[in-house]
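Q: let's see this in three dimensions:
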Amino acid sequence: MGESRTTDAARTQAAPDLGGLTVCLIGINYWPETTGIAPYTTAMAEALTDAGASVHVITGIPHYPQWKLQDEAYARGRRWEEMRDGVRITRVRHSIPETPDLAGRAKLEASFLAGALREVRRDTSDIVIAVTPSLAGLAAGALGHGRRPLGVLVQDLTGNAAGESGTTGGRASRLIASGEYALLRRADRIGVITPRFGDLLIAQGLPDEAMVALPNFTHITPVDVSAAAARARLGWTRDAFTVVHTGNMGMKQGLDSVVEAARLSDIRDLGIEFVLVGDGNQRVALEAQAAGIRSIRFVPPLDGDDYPYALAAADALLLNEKPGVREMSMPSKLTSYTSSKRPIIAAVEDGGITESVVREHGAAAIIPPGDPERLLQAAQDLRCDVEGAAVLTTAAQRMFQNRYSPVSAHARYVRFAQSLAALRAGVPA
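A: Down below sits the predicted model:
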């Protein structure tokens, strides 16, 4: 979502505390991908570099969320060396499944693991940090770090995600989770973006003292324009009440219910339009489902200049998860949503990770997932209740300031690396 480049303010305020430290950072998603976890992995590399470390990123080729090669420069070859903003980047070839089902993802993971593990073993950095997902990045770090301290940043729990999204059956997801936990036990420090991830890992026998809070942050700069002006810039319908969802269009988002809400808006002539910005493995199916529906619009992924305008164009922003999704992930879009000065609708499971976070902060109108009627009613309520919408907007802004500040996040990244460096030096962290 949006431009992955770290904000100038955050970069200039990073203290040079890591001088002389060398860091190997492994993650399959990295710049120039703009959706999902790539912006955060990119920001971590830049934050550590700004703090004085020499960072070597081992990553894949740009493919997400389209699940297609995004730059023909990587159409040929097995390995690429690049430099960007002081970060050394090594990219390795991996498969890109046309259908990211269990078989397709397994092939992607195996091919990335083969290349990444070789690079990790060649690397001579002082510390190693792996980002999950993917499991292959975690495995490359766990199997290749040798005697070097290993840190892991858990953005998603892959086994839980596979089961809750419907990508795999229960037995397969349990096997994936078991392997994931076994690899995580090799880590010296585990960064979690929400405390619930830490609780789940501790329940699986991982040590409490290894857990470190590393919440994500917003990586965009909001624009202060009216919704009407933003819609005019983007060429969207100007007079409809506009509900915007951004990011991946995959299984776990459950966006078929949004299409049905748009169908109901058409039938009842409510003037409520749903805009789905992004791409993913379910986009083609969603577009087919939406054929003939006027109250829905599909917009391809936007660049860093236009993405903030997509948020500003919304009368309400939508977090939407498939029914049954509870423990698999925290939507990364929430960090950008909270900075946008727009009310949020969260169609999420009661008691799930996402629901618990937004409820704690009072930052969204929470409704059950998979219910088009309730989604449409939530949009109508926000359109009619200006004061209620303002309360939600203010709460979301407080959440952004308290939880998702870029400067605070970058300082946490530096402390995480420092704690690993202290282990290498034999100093209590």
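Q: all contacts plus neighbour counts: C-alpha atoms, from now on.
A: Noted.
Q: check contacts around the nearest residue to residue 364 once chain neighbours are set aside.
A: Closest residue in space to residue 364, ignoring its immediate chain neighbours: residue 344 at 4.7 Å, by CA to CA, 6 or more residues apart in numbering. Contact analysis of residue 344 by CA atoms under 8 Å, 6 or more residues apart in numbering lists 316, 317, 318, 319, 337, 363, 364, 365, 392, 393, 396.
Q: out of these, which are buried?
A: Neighbour-count burial (16 or more other CA atoms under 10 Å) is assigned, among these, to 316, 317, 318, 319, 337, 363, 364, 365, 392, 393, 396.
Q: so where do the strands sit in the stretch 201-350 of the chain?
A: 211-213, 241-248, 272-279, 296-299, 316-320, 344-347 (DSSP state E, counting those that start in this stretch).
Q: ranking the ones you listed by burial, who's on top?
A: strand 344-347 (a mean of 28; mean count of other CA atoms under 10 Å).
Q: picking that back up, pick the one among the buried ones among the contacts of residue 344 closest to residue 416.
A: The nearest member of the buried ones among the contacts of residue 344 to residue 416, counting by CA to CA, is residue 337 at 25.9 Å.
Q: which residues touch that closest one?
A: 311, 317, 344, 396.
Q: quick one: the residue nearest to residue 364 from residue 320, how far?
A: Applying CA to CA, to the nearest Å, the value for residue 344 to residue 320 is 10 Å.
Q: pipe the buried ones among the contacts of residue 344 into a markdown table and attach distance to residue 165 per row.
A: Listed next are those as a markdown table, based on distance: CA to CA, whole Å:
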| residue | distance to residue 165 |
| --- | --- |
| 316 | 25 |
| 317 | 22 |
| 318 | 18 |
| 319 | 15 |
| 337 | 23 |
| 363 | 25 |
| 364 | 23 |
| 365 | 23 |
| 392 | 28 |
| 393 | 29 |
| 396 | 27 |
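Q: tell me the one among those nearest to residue 114.
A: Of all those, residue 114 sits closest to residue 319, with 35.4 Å by CA to CA.
Q: quick check: the residue nearest to that closest one when sequence neighbours are not counted vs residue 183, distance?
A: The spatially closest residue to residue 319, leaving aside those adjacent along the chain, is residue 346, at 4.6 Å (CA to CA, 6+ apart). Applying CA to CA, the value for residue 346 to residue 183 is 33 Å.
Q: one more to put side by side:
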Amino acid sequence: MPRGKQTDTKLTLVSQFFYPDTSANANVLSELAVGLEERGFDVSVVTGQPAYAPNDRRDDQPRREMYKGVAVRRIFSTRFDKNESTVKRMANDVVFFLSAFLHLLFKRDEMGVLLLPTAPPFLPILGWMLSRVRGYEYVPVVLDLYPDMAVELDYLSEDGVVYRVWDQLNKRAYQAASLTVTIGETMEETLTEKYGPCETAVVHNWEDGSVIQPKEKANNEFSRKHDLVDPTTILYSGNHGMHHDLESVVEAAATLEDSREEDLQFQFIGEGGRKVTLVRMTKDRDLDSVSFLPYQPVEQLPESLTSGDIALVSMQEGVEGLCVSSKFYTAIASGQAILAIANEETEIARIVEEVNCGIRVDPKRPGQIVSAIEHWLDNPDEMRAMGERARSVFEERYEKEEAIDRYATVLRRVTT
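A: You can find the predicted model right below:
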């Protein structure tokens, strides 16, 4: 594929999170920027200092640097621990928004088309503001659909002033955008139902299948180190966030620990707002089958993410059409059977049931989780077959290179 630059393909990705932040969105957006650069776009990035997890906040990164051929500019931003309070999370978001607005205000000719993922969640409004005062073209990338997501998470009231103002600004931002990319079909449907006719395209998130590959646990150093080789391992790796129903998993673990003789291990990896509650539940119930680890270094991910037999993907009730869990793509890439805690209307539920690569259960139904795991314990060959089908559908639909090719195709609509 030609890699030569063209003068009409200048893109600036504006995102609160970018390499070396450890969030899933930072990883996807970093790979997207590099991939578009390789496909002939002239890509630059405007971001803040790493702030997603405690290790990310430990060191400052250069204000200017080149990352795999992409020019990165880090602007002023706060780095509060977002898990400590909603106020600190919002402070990080608002400060980055204002800092990005001031940075871009007088740089129209240098920036080209703005690529605006919802990180922070109201970033598409930045594009609309800059288009009004400086004539920018912009493309929102909807990773999570706010403010409705904030309502479902009980951060906002649908009757409140903040929601109404945000919603009206969103309508203007999406209708004025050159193109809006969503990461799922149900999200695209929700967006157009809420905000009316606008130019949209669906490009799913992805995983790098050359990095995350199925691996026998006996040959997996991470599995050996953490005693995960022999137990049937249910793995959850990622943000222990507020829109994930993880308490039901701990409750199911307590039931299974009392009722089954098989060797089971529920391994949680990551951080987030629900982790304190989950750890407390585990201690209160004196569970030996539930354990917790922090986020793992990037170089460890090919083994930590493939250390389970069953990959757990969870979405809270009410967020259908508002988000698609990035963990889903990693889970199917790893070749594990998928335990999807999600309503049947969600994107991941549709895929799991369509290709029979796992079992879907309803949120807040620990008994259904128990039944699913018991089914796999009684039918281990079926569990392995589901994992193989998960990897197959990943290779068919969600490989990194094909997804970035799709981005390049749709973005050329507005850059040429």
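Q: re earlier: now, which of the contacts of residue 337 of the first structure sits nearest residue 386 of the first structure?
A: Top of the list for closeness to residue 386 of the first structure, among those and by CA to CA, is residue 344 at 13.2 Å.
Q: identify the residue of the second structure aligned to that closest one.
A: Using TM-score structural alignment, the partner of residue 344 of the first structure in the second structure is residue 338.
Q: one more: residue 306 of the first structure?
A: Mapped onto the second structure by TM-score structural alignment, residue 306 of the first structure lines up with residue 300.
Q: wait, what's in contact with the closest residue to its match other than its chain neighbours?
A: Leaving aside its sequence neighbours, residue 300 of the second structure sits nearest to residue 222 (CA to CA, 6+ apart; 8.0 Å). By CA under 8 Å, 6+ apart, residue 222 of the second structure lies in contact with 300, 303, 304, 307.
Q: what does residue 252 of the first structure give?
A: Residues counted as contacts of residue 252 of the first structure (CA under 8 Å, 6+ apart) are 161, 164, 165, 166, 321, 322, 325.
Q: now tabulate those in JSON lines and tack on neighbour count and distance to residue 269 of the first structure.
A: As requested, the contacts of residue 252 of the first structure are exported to JSON lines (neighbours: other CA atoms under 10 Å; distance: CA to CA, whole Å):
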{"residue": "161", "neighbour count": "23", "distance to residue 269 of the first structure": "37"}
{"residue": "164", "neighbour count": "22", "distance to residue 269 of the first structure": "35"}
{"residue": "165", "neighbour count": "21", "distance to residue 269 of the first structure": "33"}
{"residue": "166", "neighbour count": "17", "distance to residue 269 of the first structure": "34"}
{"residue": "321", "neighbour count": "25", "distance to residue 269 of the first structure": "26"}
{"residue": "322", "neighbour count": "23", "distance to residue 269 of the first structure": "26"}
{"residue": "325", "neighbour count": "24", "distance to residue 269 of the first structure": "32"}
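Q: what about the residue opposite residue 325 of the first structure in the second structure once aligned, distance to residue 348 of the second structure?
A: Residue pairing (TM-score structural alignment): residue 325 of the first structure is matched to residue 319 of the second structure. The gap separating residue 319 of the second structure from residue 348 of the second structure is 12 Å, by CA to CA.
Q: cool, and residue 395 of the second structure?
A: Counting by CA to CA, the gap from residue 395 of the second structure to residue 348 of the second structure is 16 Å.
Q: any idea what residue 271 of the second structure aligns with in the first structure?
A: So, by TM-score structural alignment, residue 271 of the second structure is matched to residue 279.
Q: could you do residue 94 of the second structure as well?
A: Checking TM-score structural alignment: residue 94 of the second structure goes with residue 110.
Q: and for residue 136 of the second structure?
A: In the first structure, the residue paired with residue 136 of the second structure is residue 148, using TM-score structural alignment.
Q: just checking, its match touches residue 123?
A: No: if you go by CA atoms under 8 Å, residue 148 of the first structure and residue 123 don't touch, sitting 10.8 Å apart.
Q: who's in contact with the match of residue 136 of the second structure?
A: 126, 127, 128, 424.
Q: look up the closest residue to the last one, ignoring the ones flanking it.
A: To tie it back to what came earlier, the one meant is residue 424 of the first structure. Excluding the flanking residues, the one nearest residue 424 of the first structure by CA to CA, 6+ apart is residue 149, at 6.1 Å.
Q: list the contacts for that neighbour?
A: Shown in contact with residue 149 of the first structure (CA under 8 Å, 6+ apart): 126, 127, 128, 187, 188, 420, 421, 423, 424.
Q: any idea how far it is from residue 422 of the first structure?
A: Here residue 149 of the first structure is placed at a distance of 9 Å from residue 422 of the first structure (CA to CA).
Q: repeat that for residue 258 of the first structure.
A: Distance of residue 258 of the first structure to residue 422 of the first structure, computed by CA to CA: 49 Å.
Q: ok, and the closest non-adjacent residue to the aligned residue in the second structure for residue 225 of the first structure?
A: Using TM-score structural alignment, the partner of residue 225 of the first structure in the second structure is residue 215. Sequence neighbours aside, residue 306 is the residue nearest to residue 215 of the second structure in space, at 6.2 Å (criterion: CA to CA, 6+ apart).
Q: likewise residue 89 of the second structure?
A: Closest residue in space to residue 89 of the second structure, ignoring its immediate chain neighbours: residue 82 at 4.2 Å, by CA to CA, 6+ apart.
Q: contact partners for the one you found?
A: Contacts for residue 82 of the second structure (CA under 8 Å, 6+ apart) come out as 52, 88, 89, 92.
Q: OK, contacts around the last one?
A: If I follow you right, that is residue 92 of the second structure. Contact partners of residue 92 of the second structure, counting by CA under 8 Å, 6+ apart, are 77, 78, 79, 80, 82.
Q: from the contacts of residue 149 of the first structure, which would you call buried?
A: Among the contacts of residue 149 of the first structure, the ones that count as buried by 16+ other CA under 10 Å are 126, 127, 128, 187, 188, 420, 421, 423, 424.
Q: tally of neighbours for residue 84 of the first structure?
A: Residue 84 of the first structure has 9 neighbouring residues, counting by other CA atoms under 10 Å.
Q: how near is it to residue 397 of the first structure?
A: 32 Å.
Q: and what of residue 425 of the first structure?
A: For residue 425 of the first structure relative to residue 397 of the first structure (CA to CA), the value is 40 Å.
Q: who's more crowded, those two?
A: Neighbour count, other CA under 10 Å: between residue 425 of the first structure and residue 397, residue 397 has more, with 21 against 12.
Q: A helix includes the more buried one, no?
A: Yes: counting by DSSP: H, G, I helix; E, B strand; the rest coil, residue 397 of the first structure is part of a helix.
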